[in-house]
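Q: build the 3D model from these lines:
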Amino acid sequence: MLNELGSIVRRLLLPLMACLLIAGGILWLIGQPKGAAWLWNGGTALVLAILLVDIVAGLLRLEAGLDLIAALAMGGALVLGESLAGIIIALMFSSGRALEDFAQNRARREMTALLSRVPKSAARYADGALQEVALADLLPGDRILVRCGEVVPVDGVIENGVAVLDESALTGEALPVRRLAGAPVMSGSTNAGDPFDLQATSTAAESTYAGIIRLVEAAGAAKAPMARLADRYALVFLFATLAIAGIAYGLSRDPIRALAVLVVATPCPLLLAVPVAIISGVSRCAKKGILVKGGGALERLTNIKTVIFDKTGTITDGRASLVEIKSESGRDPLELLRLAASLDQSSPHVMARALVSAARDRGLSLHTPVDVKEQPGSGISGQVDGHRLTVGGFAYAQAHAAETPFAQEIKTWIQRDGTAAIVVAINGTIAGALLLADQVRPEVGTVLRNLHGAGVARIVLATGDRVDQAASVAAFLDVDDVASEMKPSDKTDIVARERSYGPVLMAGDGVNDAPALAAADIGVAMGARGAAASSEAADVVILVDRLDRLVSAIHIARRSRNIALQSVYAGMGLSIAAMVAAAFGYLAPVEGALLQEIIDVAVILNALRALGRPIWPGSRQAGLSTETLLGLEAEHHALASVIDEIRMTADHLQQLPQADIRKHLSKLDLLLHEQLLPHEQRDDKEVYAKIRRQTSMPDALAGMSRVHMEIRRQVHNLTSLCKALPADGPSEAQRAEIQRLLYGLEAITRLHFAQEEEIYRSLESD
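A: Got it, this is the predicted structure:
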């Protein structure tokens, strides 16, 4: 009750002091100076009393600061009869507190928005009807209805239909995302489409959103080491102020001069600028989908010298993706994928989900399987479109298929490190295989370069993978060291070893990374799909599935710290200059109070710059909006089937009958002209042109435009070769030439897409 009353009184101080100042001014103008003095002294005494309570409370916590100067200034004004100076100091102090509260409230806006969105209940199915139940009553396995506009209350899996979800509060991504039946959904997402049924996979207390809320509360409770550093500065400044005031009085024997010195030093920017800038930096990180647990973590980000990355889920995407298809001669590889994915719709296995996702990304129409039987961990069988299918590992598929030369070819083909194969048998014969792998994130190259550019001395890859698997990834990454076959305890040992080079940052996403995250000077968890344990142990949680947010966090932290120090040094310098002027009698107490108010407002407004992007010329690069970036990446995903078709045509060219070759090549040529070339033309004329305008560099991306030219040249050569084919089909030499051209076109197009995705992500707007 007393705390609430004190909070109300503090909120009313600023308007009350303003009213007293104005009312006293009116009395003074109408010839009632005594009445004016009473009003002004009363307001000063009220603020002084509240301030003394705060000072005593701080001393009991062994904290001391510049509030003492404000108390001495107001007390001196009361004793010396400087009632106008006293009320101005009181108004100044109240406005400083109010401005600080406003700044911190604005800075926490993105953080508190999470708390305000916590749902209180959910609609659960029970006995064929819907019942509104408290979140605490939800259990894993419960089926709930998520209505339009509602916040998803617990983690779960979509039971049927398509869910359109707004995940901006969690990830910072502006556009809604589509989730199909069987897809996982994070609590805290908002249903932006039609109602859908969700099967809960956690309780409310164990859900993603509840974990984020706990992290938010922890972030708000922490006090930055930099703020404590500011407190130490404050003590030095306190003694300097008292010394200057004492010297002024000693030389002049005029207490008014000493009072003017105290007035012009009250309140100090140290008390305001540091917390405002730090909290603003934390808020800016939150806006980009980076949850920083307090100002201490933000400041530690500025001094990192070694970064240790876990591999799976951090350097790599953490999910299996389709990388290659091999099918028997005469069978359409995409049809093989469609049949296998149709059957795998019935399986909850992670590889099955990856296959279904790959088929849908390519726009394939999946049909409902029947007579489905699954052997967990081995494979699945059933009927699709009248075909008897077996999908799984090689041994499982071979057990349900006849021995053929192609089956042995597949057995050899799937033996690749770092990949997993799904073998497909159709009607008792091995028909092909699909190769999946966990691929390196497209932004990794940019992230590693930017970390080195930001002063990171060492980058280490630490993984539980075998030596050969770790080496295959590290071979094309710019890392300084690789540690493989790591256990959780081994990762903590690496953190301790690397600390000899300076402060260590550890980034990971799994439960096995949690000890190392806690042991590092700064732990960063990939929280979008990572384990809850890693998020709890980390100092920073990246909520969006983007590794480049780590670089953003470091840049934001350094900018926030620099802004805080700029405000402190500028504020202290201006205050000291004003104190010297007051000591020599050039500033009266009232003038000093007004000047110090201007200084305080200036440093707080400067500290608030940490909330926004840099505004100085040259400090901002050309930017692509998140919507544009997602659209460009979606176009690349949609064109995956075209690139697959190039590779598949090349693979089968030597086995195709003479009469079928022209038909296959004509089909491919049409795809290239209707889908691939228009995409490249739009990129060059619209996206590249926009980037060139924003950078004011007409030659920017010239190398990428040259690749567009090469792709067009290769497609033109293919068209020319097709037109020159004899009526009875190509010769062996022509087959070889076409095959060589197709493999080259596929390689250059895949590389070009990867380059574009890395460039586009590096240019995403803040």
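Q: okay, CA-based contacts and neighbour counts for the rest of this
A: Fine.
Q: so how far is residue 332 from the spatially most central residue of the chain?
A: With distances taken as C-alpha atoms, centre = their mean, residue 289 lies nearest the centre of the chain, 3.6 Å away. Noted for residue 289: a distance of 42 Å to residue 332, by C-alpha to C-alpha, to the nearest Å.
Q: before we move on, what about residue 62?
A: To residue 332, residue 62 is 77 Å away according to C-alpha to C-alpha.
Q: could you check which of those two is surrounded by more residues?
A: Using other C-alpha atoms under 10 Å as the criterion, residue 62 and residue 332 rank with residue 332 on top: 16 against 8.
Q: in stretch 156-171, what counts as buried?
A: Across stretch 156-171, burial judged by 16 or more other C-alpha atoms under 10 Å covers 156-159, 162-171.
Q: filter these down to just the ones in helices.
A: 168, 169, 170, 171 (DSSP state H).
Q: in which helix or strand would I find the nearest residue to the second one once chain neighbours are set aside?
A: Read that as residue 169. Once flanking residues are discounted, residue 169 sits nearest to residue 114: 6.8 Å by C-alpha to C-alpha, 6 or more residues apart in numbering. Per DSSP states H and E: residue 114 is located in helix 109-116.
Q: who touches that helix?
A: 169, 213, 216, 283, 286, 287 (C-alpha atoms under 8 Å, 6 or more residues apart in numbering).
Q: next, the structure of the following sequence, for comparison with the previous one:
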Amino acid sequence: MATVRRYFDLILFLVSLLLLGAGAIGWWSGAGRWEAVCWTVSTVLGVVVSVSWVVISLRKHQLGVDLIAVLALLGALAVGEPFAGAMITVMLASGRLLEASAARRAQRDLSLLVERAPRTARRVGPGGVVEIPVDEVRRGDHLVVGPGEVVPVDGHLLEAAVLDESSLTGESRPVDRIAGETVRSGSVNAGPPIGLIATSEAASSTYAQIVRLVEQANADSAPFVRTADRFAVYFVPFTLALAGGAWLVTGDAVRAVAVLVVATPCPLLLAAPIAIMSGLSRSARLGVIIKGGEALERLAAGRVLILDKTGTVTRGEPEVSEVVTDGVEVDPDDLLRWAARLDQVSPHVMAASIVKAARTRGLALDLPVAVAEKSGYGIQGTVDGHLLRLGKASWILDREEPDWMQTARRRAASTSSLTVFVSVDGRPGGVILLEDPIRPDARRMIQSLRSAGVTRTVLLTGDRADIAQSVGALVGVDFVRADCDPAAKVQQVVAEAANGPTIMVGDGVNDAPALATAAVGVALAAGGATASSETADVVITGNRIDLLADAIMIAQRSKAIALQSVTVGMGLSLVAMVVAALGYLPPAVGALAQEGIDVLAIMVALRAVTPGRSHTLTLPPQDLALTQRLFDEHASVLPVVEQIRVVADSLATNPESLVATRKLLQRLESELLPHEHAEEHDLYPMMDELMSGPNATAALSRTHAEIDVQVARLHRLLDEIIGDAPTLADVTELRGLLYGLYAILKLHNAQEEEGLFSLLPDEQKHDPNSVATVAP
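A: This is a model prediction of the structure:
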């Protein structure tokens, strides 16, 4: 019985088509009244099922357009037009079949995630590897994941791994992860067996959260109210009035039946659901789960975008931006390696960032000894025979801060960076600066949304006003509100509703109230299950905020196609109704005409299945390796850029300043300029072709020329200095030139990261901000 219910739409369609075809054969062969019997049975079948649909609608207190189909079928029987009735039955059956198919298509892209959910895990214990139910996994368990297996819970990798994260991010390429990195449940091991330490239980893991989102999205999609019902209040009375009028004026009941036949609103029954469900399906493939057709329509209507800063516009976790030392006693790489080795055993969030930065640079990390942690101050231990302390300045220093450390502190304060002070054998060793970098795709997303119809953008943050204004200016928002707590965010969302339908984007628990208040709440769920993702209408399961622009474009296109298909279908149906009322369209011909209208409306709606306009540029496979290589070079020369400012800061009228400046020039000419020339020769022509225009990289190319000129000026200036030490005039000239070159390079690098290198899949590159080390 369950099987019959599951395939009822298909069975109904096949039976109605068989009866229609059998009747046609009987009519063609002249076999008595065989055709009338077949067509009448089909019509009666249509009456039975359509009456049941009307009853279901009435129970929901809805006046469905199925009522017109019932009247048309009964009218066809009454006036002796069984062929028209059989055609209506086929139309209704095919409509239900297509609608069910569209629903299954949308659910298939979502439910595929559920089907892949791991049921067991392999835990390493004293007796070896034991397979256990995934619900029995506990934090700290040592797990093994074999080739092709799904990672059961979130955890830290014990060795390098190659992972397929397509179910989480939508990115089809395998991703290389290094030991110590976090791996999310739902990833598939695409390489040899790997070990990991569980950091969550199954119920709170990333994949469990996605499964809950999918189930909610499916539940919300199932009772989708058909667009037809919105028109039923007006369309049903109009149809009955037109059919009744034709009958009363002419006394011809056949005309009334003909009006009812061509009024059977299959364009309404089919077109809108097909288009809307196709939109849900396409968004799910991107890694954006939209919780139902209503949420999709509200997303398409959004005009005011409200963004939380931390974790949304920025990455949401601190990353090492600089390592500053005295440049004499301690090498920056050594300091970072020592600090990372000590921080391997610390649970502090900044410790994980320091370890990640060291692993990114390929630094070997052995375990420290004699580790002790002082709560609220820092951690100490012995590394390579040195006693290291990491933490607050008041804990690691027993003397006045040196000038270079004070400079690092001021720099951190101006950029709202976090600082970790390091002492080596009781002496100041260095300062590690960590900042929450802006996502490189944030500004491009804002620009893309403006082209999609968003008229106002707002940035909300609990950060102080000067930092908030800087971030807002860099990403290009219209308004910034700082010092916001959750209540203030809700207040701002309510206020912005006066400017249009609001879209609120956030990622944390404190964003949940604002997400619930906005017309559409969008949650970034890459970091795991939070209250925000449970509250939101739209959830981005990957770590790319620019997917929101594509999701909005998909929603707008799906809604527009739904309206187009309804307009075309119902417009032609209304014309056919008038023609039928005038007596020029008998029921049998009208049934055929209506079938043609249905096919046309469905063809219009099916355009939603095909890809539409997208703001995203995708690197061709043949260009990916080149872009990756130049990005790696780009990251490797960032320390050279930071060295420019340090040398400029420390310039003085002494021989050491001249030596440091000449060493810097040597690095600029041997490391920086060859990289810039390689970009100019290899990368920019490829990007011009990809971006469809020779001027796409013209501004960046002009900056390359300026960098060449400034380095050549520095070379000439150093050649002109007489003696072993620069004069005060020389120092002034050198410092101005170096600061200018530094500013040009910082802006140029930011533009490249935002415009060119952001096209690389985020999972395939290391953040260049995490590898800069600086010594004066």
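Q: buried residues in the helix holding residue 114 of the first structure?
A: Here helix 109-116 of the first structure shows 109, 110, 111, 112, 114, 115 as buried, counting by 16+ other C-alpha under 10 Å.
Q: closest to residue 326 of the first structure among those?
A: Taking C-alpha to C-alpha as the measure, residue 326 of the first structure sits nearest to residue 114 out of those, at 47.1 Å.
Q: tell me how many other residues surround the closest residue to residue 122 of the second structure other than its chain neighbours.
A: Leaving out its chain neighbours, the residue that sits closest to residue 122 of the second structure by C-alpha to C-alpha, 6+ apart is residue 131, at 4.3 Å. Close neighbours of residue 131 of the second structure, defined as other C-alpha under 10 Å, add up to 12.
Q: need the counterpart of residue 131 of the second structure in the first structure.
A: Aligned by TM-score structural alignment, residue 131 of the second structure pairs with residue 132 of the first structure.
Q: would you say its match is within a strand?
A: Yes: going by DSSP: H, G, I helix; E, B strand; the rest coil, the assignment for residue 132 of the first structure places it inside a strand.
Q: need the strands for the stretch 501-650 of the first structure, in chain order.
A: 504-508, 522-526, 540-542 (DSSP state E, counting those that start in this stretch).
Q: state the distance from the closest residue to residue 594 of the first structure other than its chain neighbours to residue 82 of the first structure.
A: For residue 594 of the first structure, ignoring the flanking residues on the chain, the nearest one in space by C-alpha to C-alpha, 6+ apart is residue 88 at 7.4 Å. According to C-alpha to C-alpha, residue 88 of the first structure and residue 82 of the first structure sit 10 Å apart.
Q: wait, isn't the residue nearest to the centre of the first structure in contact with residue 167?
A: No: taking contacts as C-alpha atoms under 8 Å, residue 289 of the first structure lies outside contact range of residue 167: 10.3 Å.
Q: touching, residue 246 of the first structure and residue 258? I think so.
A: Yes: Residue 246 of the first structure is within contact range of residue 258, at 6.6 Å (criterion: C-alpha under 8 Å).
Q: quick one, which of the two is more surrounded?
A: Neighbours were counted for residue 246 of the first structure and for residue 258 using other C-alpha under 10 Å; residue 258 has more, 29 against 18.
Q: that one maps to what in the second structure?
A: Mapped onto the second structure by TM-score structural alignment, residue 258 of the first structure lines up with residue 256.
Q: check residue 461 of the first structure too.
A: In the second structure, residue 461 of the first structure lands on residue 459 (TM-score structural alignment).
Q: equivalent analysis for residue 521 of the first structure, please.
A: Match for residue 521 of the first structure (TM-score structural alignment): residue 519.
Q: find the nearest non-adjacent residue to its match, please.
A: residue 502 is the one closest to residue 519 of the second structure (C-alpha to C-alpha, 6+ apart), at 5.2 Å.
Q: the first structure: which residue goes with the one you found?
A: Aligned by TM-score structural alignment, residue 502 of the second structure pairs with residue 504 of the first structure.
Q: relative to residue 232 of the first structure, how far out is residue 562 of the first structure?
A: Taken as C-alpha to C-alpha, the span from residue 562 of the first structure to residue 232 of the first structure is 18 Å.
Q: over to residue 206 of the first structure?
A: The gap separating residue 206 of the first structure from residue 232 of the first structure is 41 Å, by C-alpha to C-alpha.
Q: go on, residue 78 of the first structure?
A: In terms of C-alpha to C-alpha, residue 78 of the first structure sits 29 Å off from residue 232 of the first structure.
Q: quick one, which of the two is more surrounded?
A: residue 78 (21 against 16).
Q: point me to the helix or strand that includes the more buried one.
A: Applying DSSP H and E, one finds residue 78 of the first structure within helix 67-80.
Q: and the very next helix or strand once past that helix, what does it pack onto?
A: Following the chain from helix 67-80 of the first structure toward its C-terminal end, the next helix or strand by DSSP H and E is helix 83-107. Helices and strands touching helix 83-107 of the first structure, by 3 or more C-alpha pairs under 8 Å, 6 or more residues apart in numbering; DSSP states H and E, are helix 2-29, helix 33-60, helix 67-80, helix 270-287, helix 589-607.
Q: average distance between the last one and the second structure?
A: To tie it back to what came earlier, the one meant is helix 589-607 of the first structure. For helix 589-607 of the first structure, the mean deviation from the second structure after alignment is 1.9 Å (mean C-alpha distance after the TM-score superposition for the first structure).
Q: quick one: contacts of that helix?
A: Residues outside helix 589-607 of the first structure that contact it (C-alpha under 8 Å, 6+ apart): 82, 84-85, 88-89, 92, 96, 99-100, 103, 256-257, 259-261, 263-269, 272-274, 276-277, 280, 560, 563-564, 567-568, 570-571, 574-575, 578, 582.
Q: tell me which residues in that helix are buried?
A: 589-597, 599-607.
Q: and it with helix 83-107, angle?
A: Angle, helix 589-607 of the first structure to helix 83-107, by axes from the mean of the first three to the mean of the last three C-alpha atoms, to 10 degrees: 10 degrees.
Q: which bit of the second structure covers helix 589-607 of the first structure?
A: With TM-score structural alignment as the criterion, helix 589-607 of the first structure aligns to 587-605.
Q: show me the contacts for residue 288 of the second structure.
A: By C-alpha under 8 Å, 6+ apart, the contact list for residue 288 of the second structure reads 538, 539, 540, 541, 542, 547, 548, 551.
Q: counterpart of it over in the first structure?
A: The equivalent of residue 288 of the second structure in the first structure is residue 290 (alignment by TM-score structural alignment).
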